[in-house]
Each structure stands twice: as C-alpha cells, then as structure tokens.
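**Student:** I'll drop the sequence and a predicted model, then ask my questions.
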Amino acid sequence: MSAAPTLYESLADHLASLVEAGSLLAGDRLPSVRGLAAQQGVSISTVLQAYVLLESRGLVEVRPQSGHYVKARLHPRLPEPRTPRVEPGARAVTVAERVGQLYTGLDGSAGVLGLALPDATLLPARRLARSMVRAARASGEASVAYGPPAGMPALRRELARRSASWGCAIPADEILITVGAMEALHLALRAVARRGETIAVESPAFFGVLQLIESLGIKVVEIPARAGTGMDLSVLDGVLRRRRIQAVMAVPSFNNPLGSRMPDGARKELARIVTRHDVPLIEDDVYGDLQFDGARPRLVRSFDRKGLVLLCSSFSKTLAPGYRVGWIAPGRYRTTIERMKFAQTVSSPVLPQLAIADFLQSGGYDHHLRSLRRSLREQVARYGAEIAARFPPGTRLSRPQGGFVLWVELPPGTDALALQERAVAEGAAVAPGPIFSANGGFRNCLRISCGQPWSPAIEQALAKVGRIATELAGRDAGATRALQS
C-alpha cells in the first residue's frame, strides 16, 4: 500500500491540476511563497518544497527577482515534417498571383495565424516613442532632411558594436541602412544576379522572398531544407559542382517557415562551400536575435574570409515593423550596393534610425529581447500543444528553437489551399504551403504564426483550422480508399 502524499506533494498536485485544466497558462505568475502559504494555511517551507517539486516536473520556472511562473511546455512529440523531395533544375518563380489572391483583405482577427508579425503588445512602443522624441530634439532640423545614403552614423556604430556578439566584427563603414530587410535583400539580389540567371534557395522558402525573386526575373534551384537543421549542404554542393549558380540565399537562424537552426559546424561548412565555388551568399538574419535559449547563433558571415557573404537583417521582427529599419553588410559588394541604394531611395528616413540608435545606446534593446524571447517561446509551445491536440492523426510539426512560426505537415493528400479557403470563410486564416515553393509544392503543408499572445480568439481560430484539417484529411483518405477498391 503506497504512502499518503505529504502536504507539499498535495499542494504541488493541486497546482499541477490547475495547469492541466488551463486555469493557469504558460507564462502566468504563481502566487508569492508568502502569499500562497497564507492562502493555503501552510508553512513557507511547504510552499517552497511544492514549488521545487513543480520545477522538477517541468511545470514551473523561477525567474530571478520576479517569482515563480508556469513554464511553457513543449507540445507532444509529433514527428517533424519530412525533408522535401525537390525536382532538379532551374525554374522560374510563380508565386505572386497566388500570394496576392490569398492575402487580399487578410487583416484583423482573420489574419492572426497567417501573418508572421509579433503582436504590438510584445514590442516597446512607449520606450521607442520616448527615444523618438529625444532624437527629434537632439537632431533638430536634420531630422527632416535627407540623411547620408549609407545611413545615420549613430545607428551604424551601434550595429557594429553589437556585431561582436554575432561571432564577427563588422566595421561601421561597411554597414548600410535600408528600408527594412526587404530592401536589403532586393539590393543584394540585384548586386549578384541578373534577369534570367539562377540562384539557389532553401525549400520551403519565405514567400515574400520568392515574390522578390520573381519580380527581378531571376530563376531558382530549390535546395531541400530539413526541419531541424536547415539547408541540405550536400545537395547544395552537388548543385554548385554541376551548374552555374550566381548566388546562394539562406536563412540559417530560425528560418521562415521551418524555424530551423543550422548548427555552427554546418555554418562553417556553408562558408567553405561558397568560398570553394566563389559564389556569393545572401545571409538573411532577420530572426537571429530570437533564440529561445542559450547564446545567439553565430553568423555564417563570421566564417567568411573573402567578403562573399552579404548579411541582411532588420528590426522588424524584434522591435518596430512600422519603422522599416533594416540594414546590410555587403562585403565586397559594398560600393555597388551603396550606389544602387542612392539611385533607388536616396536614403532611409532619419528619425526612425536615430530613435533605434538611442534605444540601443540606452541598453533597452537587450532587456526587451529577454522578455520577447521568453514570450515567444511560451507562445510557440502553447500553439504547438493545441495543434497536437486538435489536428488530424498523421500531422507532423516543426520544433523551432527560435522565431515564432510553426510549419505543419498534414496527412498526405490534404489540400492546404482548400483548407485556407474554408478557414477564411470562417474568420480564420493560415499561410498555405504552396506559396512557400517556386512551383506550388507543399500542398499538404501550412505555416502558422505564433506572434499573438494566447487568447480565447486564438484558441477558437486554431480549433476551426484543426476541425477543417481533420474533415479534409478524412475526406481525402476516403477518396483514396475508394480509388483503390
């Protein structure tokens, strides 16, 4: 006969039941030790023992000088999405029409699962506003004039200072400020490839980048990417050996949509490969500051010795999407890109640059990042748990180590475009897999954004998508059985 639970075990079981029932959610703060002791009529020692037990079970985490919080738990271990089989050869990109059709009018509550943006409540709007006011007062008339084509020196210096934590030291005079990361990527592509030429890209790849490539008339060779570690470098090396490729484009840190993180050893190998073939690499690091745990990932740029890496990033995913402040460190292509930047937009808006420089100088950015990473980690875990519970058997799910998107592979035959159409009609939306491929692949895949804090509205939207996915998976499975009989 087993012994009766002790008082602290009973208290721990009670709190665990509240977590399991959803009364306490990931990120919720538990009562203080003294407060809970008084509430439950137990000693402080009993509460401390209960909290230690909950920590050992992985339900609670301690935040220094803050208290005890419900820990974001990983969703049940659904298998990761399979590495895609990609057809060989270069092809034109044709995604713009599909993206336009699917995203027209997609905003508000209908778009929360489909639009990869952090919620405004997670961003330091008031602190940035104070930085903006200080910058406007300090700069005076200069704030309404054109800035230097390369960008404001104060911001470039701050980025150069931060580059030491990325595994390399980038001089301020190499950094050019752009209108978001998309302008940085646009300039990088124009510098390394012309219309009709071919670049190598990850597959799946962010549809915004594919649209950009399509607009420039550049062809792509798709390189399969693994859900956990990113681009398959053996395939890339083979492609570079067999055909002329003008450039490689990759997102080594928490790419959109897989959320994969390329290991440091693979990053070094990627630098070796492009150096061996003398092919430039466009490294998109827009999610690089959003690791869930541990140190920030090291850049591929840190292994580059020949100026072949064109490093692109922005503050749109971490600080202020509306400020449209991005940047590029283009290595040997700096002169070319500065000339193109001047011809294209003359310069970037001055005040947003100065406001972000002020925010970085104050130390506010690092404090904000700690809070943002924790929130996104908890949100990704909660969304993932809901997907695991509500989506059909046979679903596969990515396990990102940073960022805020999940890649969902539905059972074979499930039509993501049909799912999207039905979901939009019911006031929900996701990003269907075919827009993440140059030629409409990934027809049974979805990308779900976890940028919004958990709420009843999010729960209802995921429940709708899960129900529709289950219905479509069942219908498609039935049709397959009918054809086979």
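**Tutor:** All right, it came through fine.

**Student:** Every contact and neighbour count from this point should use C-alpha atoms.
**Tutor:** Noted.

**Student:** Contacts only, for residue 158.
**Tutor:** Residue 158 sits next to 357, 360, 361 when contact means C-alpha atoms under 8 Å, 6 or more residues apart in numbering.

**Student:** how much space between it and residue 361?
**Tutor:** Separation of residue 158 from residue 361 (C-alpha to C-alpha, to the nearest Å) stands at 7 Å.

**Student:** Pasting the second one now:
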Amino acid sequence: MSKDFLYNDIANAIASQIRTGVLKSGDRLPSVRILCKDHGISMNTAKRVFLELESRSLIDSKPQSGYFVSRQSDIKLPLPEVSRPSSVANDKEPDELISTVYADMGDDRLTLFSISALSGDLLPLVKLKKEIGHAIRDLKDAGTAYESLQGNVKLRRMVAVRSLAWGGDLHENDVITTNGAINAVSLCLMALGKPGDTVAMESPCYPGTLQLVISLGFKVLELPTHPVTGLEIEALKEAIPKINICLLVPNFNTPLGSCVPDEHKKEIVNLLSRHDIPLIEDDVYGDLYFGMQRPKCCKSFDKEGNVLWCSSVSKSLVPGFRVGWVAPGKYKEKLLKLKRIHSISSASIIQESVANFLKTGKYENHLRQLRRILQDNYQNYIHAIAQYFPEGTKISRPQGGLSIWVEFSKNIDTRKLYDLAIKQQISIAPGRMFTLQDQFENCMRLCIGLAWSTEIKFKLKQLGNLAKVMQMN
C-alpha cells in the first residue's frame, strides 16, 4: 500500500467519523505516535493526515495538548484554487496599488486587515522596554560604539541555539545579523545574481519581496502554489532550465499561510543543489505555528551550504526593531562584504535587547501565548467569514503565520472592494498586490494579527456586506 493511499485513506476515515458524529466537536484525537503505531505508518505520513484534516477545518491543534475535533467543523468553506500563473518570467509590478495600500500603515483610524504584522496589543512592550535599559547598562560604552560586522555575538549565539528546534545545526559563526528579514533577503539576492537573472517564487507572494526583486533588476518566474502544501514541486522541476535563483517562504507564507511538508522541503533542496541553483529561504513566520511543533526548514536538509536561511523577529515579537539575520552557508563572505558596503554595522542596543529576550526564555513564553491567540483569531475569522461573506467564498487553511487568503467569485474585484472598504475605515490587501501578472483580482489577504474584539468582528461583517452588494451587481 503506497504512502499516498495510506494518507488519504486514514484522513478520509477520520473525516467520516467527524461528519457522522462518531467523533464530536471538542473530542481529542489520537497523538501522532499512536496513529503511527495503530496504522504502521511513518511520523511524516501521520503528520500529513493531521495536516489534511486541519486543511478541511475538521480538527484543531493545540500546543502541548494535541489534536481536537474543531468546534468550527460544521462550517463548510472551500479551499482557494491552486494558483496557475503564466510560465513566462515577468517584471511588471502593481506599484500604484501597493503604494496606496501601504500608505495606510500607521493610520490609527483604520482597521488594518491589510498589513501582515502584530498589533501593539499583542506585543510584550513593558518587558521589551526593560531589556533596552539592561542593554544600555551592560554594553560597552552603553552601546554607542559600532557593533562587529557579523553582528551581536549573543544574538547570533541564540539564533544558533534556537535552530535546533527546526532541525538546524548552526553555530554562532554561521549567522550574520541584518536590519530585518527583508534586508537579509536583499543581501542574498545581490550576492547571488545580476540584473536580468530569473528568480523563481511562489504565486501569490509577499508584495515587498516582489518589489525588492524587481528593483534589483531581476525577473520573477511565479510558480503554481497549493494553498495548503505550498510550492508545486513538479512545476519547480519544469522551471529549472529557466531560473538562476529560487526564493521561497516554505513555512506559513503570506498570503496563503501554506506550509511545505518536510519531505517536499528535502526534495526541493536536493533538486536545487543538483542544478547548483541557490535557495533563499525566508523563514520569518516559522515560529508562529499552530500545531504541536515547529516545522523544519529547508536549511535542515542543506548539506552543501546552498540554502541561505533568513529570518527575524519582525513578525513574531516587534516589527519596529528591525532585527533579522541570515545563515548564508557557502556564500558567507559575499554577504559580509555586501553588509560592510551597505550598512557597516547593526544597531547594538536593539540587537542586545532581543538577544537577552531570547536568552532569558521570555521570547518562548511570549510565543506560547501568541500562538494560542493567533489560532483563536483564525477560528474567529473563519466563523465571521462563514457568517457574513458571500456564499461561495473560499478561504485558505493556514497552519500558522498571520494571514488568511480569501477568494471571492470572479465578479468581485477586490481593488474596487478596497475603495469601498476604506470609506468604512477598513483597509484590505487586494490580491493583485501579490503577483506580477493579471491574476487574483477576486482575492484578498486578511491579517489575523489584530487583537480580536467585537469591533474586529463588526468590521468583518461590514466587509462581508460590501462584498455581497458587489456580488449582486
């Protein structure tokens, strides 16, 4: 019996028990280990079973507790379609639309469903302020001197220690600190390619990354992407002759929130390594998982230094600190040279503060609470969308991260929906922002990083009503 047959057979059997009422809302499911033992399957196959059930909104995972039948399992919202972008590389960006939406950032009058970041209510601000004071006191010359080129050693050491959680084996000397993850990705692109080269990316993809790639003179080849399992590997195989660099967000990418299964990550790393194509891995959402454990990174399977792993605390702790890092593998010296040219040094006090936050365990405590909040937010959004949005609305099934991808019927243009919503003090991210092609006009991204409230629920209701009116016209 094949692994695919087992995976589907077991998932369908459990789904049938949920739908027929044998397993009821709130019931606890067997653990991954018990499922392995009972069915004679591998850990990866068992995890795929649970991932599939979560993608159907039939079960929920709770950290340190296990898997449970979802209290929202009676809500039937279909998945968005697998993206089918053109196979021709492109460099046309929706600059005006992106500029319009990002101009909303920082406007306290608006409900910012459009910006993929945590609201201040979810940040440990008091504790962070204390760490800044400690950093000024403990650093030589109160942190006024230049930091070493490679970055704060304590921060690099903590990043290396935390890599064990995702199957990494980093040393502090493998890591270079940066001004956020986007700066890390920028340095990687400049180190790896030249104007005119082609970068393979998921479709849809984060607008900031698209703009960065185009600004450096590269072309983008968007690849078909599944809303649950991420990049379609067969599409990547076909694209190999056309690409020079691959840039992926395997764990909970925005806007889909998809997570590439571990066996697919390994296959991607091996495929690119065989063809000497470097992989830039943006893992900025990796710590925001809803399940029992952090997903592995592509870097976990990198044996030749071909994966440049980038991350930061911008999405998980504090956006404004701009603390990021990269483990560039065999490209380390190239990145150090570029960092010296473009920024010389990183902010000593801020990096020391974040390093202490990680070292004392405060970061992990914060993450445990934050993951529960985000998972609850996701469930609240599902319920509100099912209740208030037009019939036939499709949504993604993120297993972590900060985003939900919403797909309407073809007659709803989300650029026009944005114009209507902004009059109600609501900002959304139209789907056309997330591609260089003419697609996703009927889609949008919603951020779940806002503290849930009756006001947020009301704004979703308003948004749904606007979409209903558009669908009728």
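**Tutor:** That came through, no problem. Quick caveat: nothing in here was measured; it's all calculated off a predicted structure.

**Student:** where do the strands sit along the stretch 301-450 of structure 1?
**Tutor:** Along the stretch 301-450 of structure 1, counting by DSSP state E, counting those that start in this stretch, strands occupy 309-314, 325-329, 396-397, 405-409, 431-432, 445-449.

**Student:** Mind telling me which residue is nearest the centre of structure 1?
**Tutor:** residue 403 (3.3 Å; C-alpha atoms, centre = their mean).

**Student:** close enough to count as contact, it and residue 285?
**Tutor:** No. Counting by C-alpha atoms under 8 Å, residue 403 of structure 1 does not reach residue 285; the two are 11.1 Å apart.

**Student:** related to what we said a few turns ago, matching the residue nearest to the centre of structure 1 against structure 2, which residue comes up?
**Tutor:** With TM-score structural alignment defining the correspondence, residue 403 of structure 1 maps onto residue 401 in structure 2.

**Student:** What residues does that match make contact with?
**Tutor:** When contacts are counted by C-alpha under 8 Å, 6+ apart, residue 401 of structure 2 touches 252, 253, 254, 257, 285, 286, 288, 289.

**Student:** for residue 276 of structure 2, same thing?
**Tutor:** Contacts of residue 276 of structure 2 (C-alpha under 8 Å, 6+ apart): residue 306.

**Student:** Show me what residue 356 of structure 2 lines up with in structure 1.
**Tutor:** The alignment partner of residue 356 of structure 2 in structure 1, by TM-score structural alignment, is residue 358.

**Student:** Run a quick neighbour tally on its match.
**Tutor:** Neighbour count of residue 358 of structure 1, defined by other C-alpha atoms under 10 Å: 22.

**Student:** just checking, it touches residue 131?
**Tutor:** Yes. Between residue 358 of structure 1 and residue 131 a contact is recorded at 5.8 Å, counting by C-alpha under 8 Å.

**Student:** distance of the residue nearest to the centre of structure 1 from residue 202 of structure 1?
**Tutor:** As for residue 403 of structure 1, its distance to residue 202 of structure 1 is 17 Å (criterion: C-alpha to C-alpha).

**Student:** Quick one: residues in contact with the biggest strand by length in structure 1.
**Tutor:** With secondary structure taken from DSSP state E, structure 1 has its longest strand at strand 219-226. Applying C-alpha under 8 Å, 6+ apart, the contact partners of strand 219-226 of structure 1 are 82-93, 195-204, 213, 231-232, 235-236, 260, 438.

**Student:** What's the first helix or strand after that strand?
**Tutor:** Sequence-wise, the next helix or strand downstream of strand 219-226 of structure 1 (DSSP states H and E) is strand 230-231.

**Student:** just the strands in the stretch 101-250 of structure 2 please.
**Tutor:** Using DSSP E, counting those that start in this stretch, strands in the stretch 101-250 of structure 2 cover 111-112, 176-178, 198-202, 219-223, 225-226, 230-231, 245-248.

**Student:** Need those strands in JSON lines (columns: mean neighbour count and distance to residue 67 of structure 2).
**Tutor:** As requested, the strands of the stretch 101-250 of structure 2 are exported to JSON lines (neighbours: other C-alpha atoms under 10 Å; distance: least, C-alpha to C-alpha, whole Å):
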{"stretch": "strand 111-112", "mean neighbour count": "25", "distance to residue 67 of structure 2": "31"}
{"stretch": "strand 176-178", "mean neighbour count": "28", "distance to residue 67 of structure 2": "37"}
{"stretch": "strand 198-202", "mean neighbour count": "25", "distance to residue 67 of structure 2": "29"}
{"stretch": "strand 219-223", "mean neighbour count": "26", "distance to residue 67 of structure 2": "32"}
{"stretch": "strand 225-226", "mean neighbour count": "24", "distance to residue 67 of structure 2": "23"}
{"stretch": "strand 230-231", "mean neighbour count": "27", "distance to residue 67 of structure 2": "22"}
{"stretch": "strand 245-248", "mean neighbour count": "22", "distance to residue 67 of structure 2": "28"}
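
**Student:** Let's have these in JSON lines, adding distance to residue 35 of structure 2.
**Tutor:** Compiled in JSON lines, those are given as follows (distance: least, C-alpha to C-alpha, whole Å):
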{"stretch": "strand 111-112", "distance to residue 35 of structure 2": "41"}
{"stretch": "strand 176-178", "distance to residue 35 of structure 2": "41"}
{"stretch": "strand 198-202", "distance to residue 35 of structure 2": "32"}
{"stretch": "strand 219-223", "distance to residue 35 of structure 2": "34"}
{"stretch": "strand 225-226", "distance to residue 35 of structure 2": "26"}
{"stretch": "strand 230-231", "distance to residue 35 of structure 2": "25"}
{"stretch": "strand 245-248", "distance to residue 35 of structure 2": "31"}
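
**Student:** Those: which one's closest to residue 338 of structure 2?
**Tutor:** Smallest distance to residue 338 of structure 2 across the strands of the stretch 101-250 of structure 2 (C-alpha to C-alpha): 11.1 Å, for strand 176-178.

**Student:** Quick one: average offset of that closest one versus structure 1, please.
**Tutor:** Aligned to structure 1 and superposed, strand 176-178 of structure 2 gives a mean residue distance of 0.4 Å (mean C-alpha distance after the TM-score superposition for structure 1).
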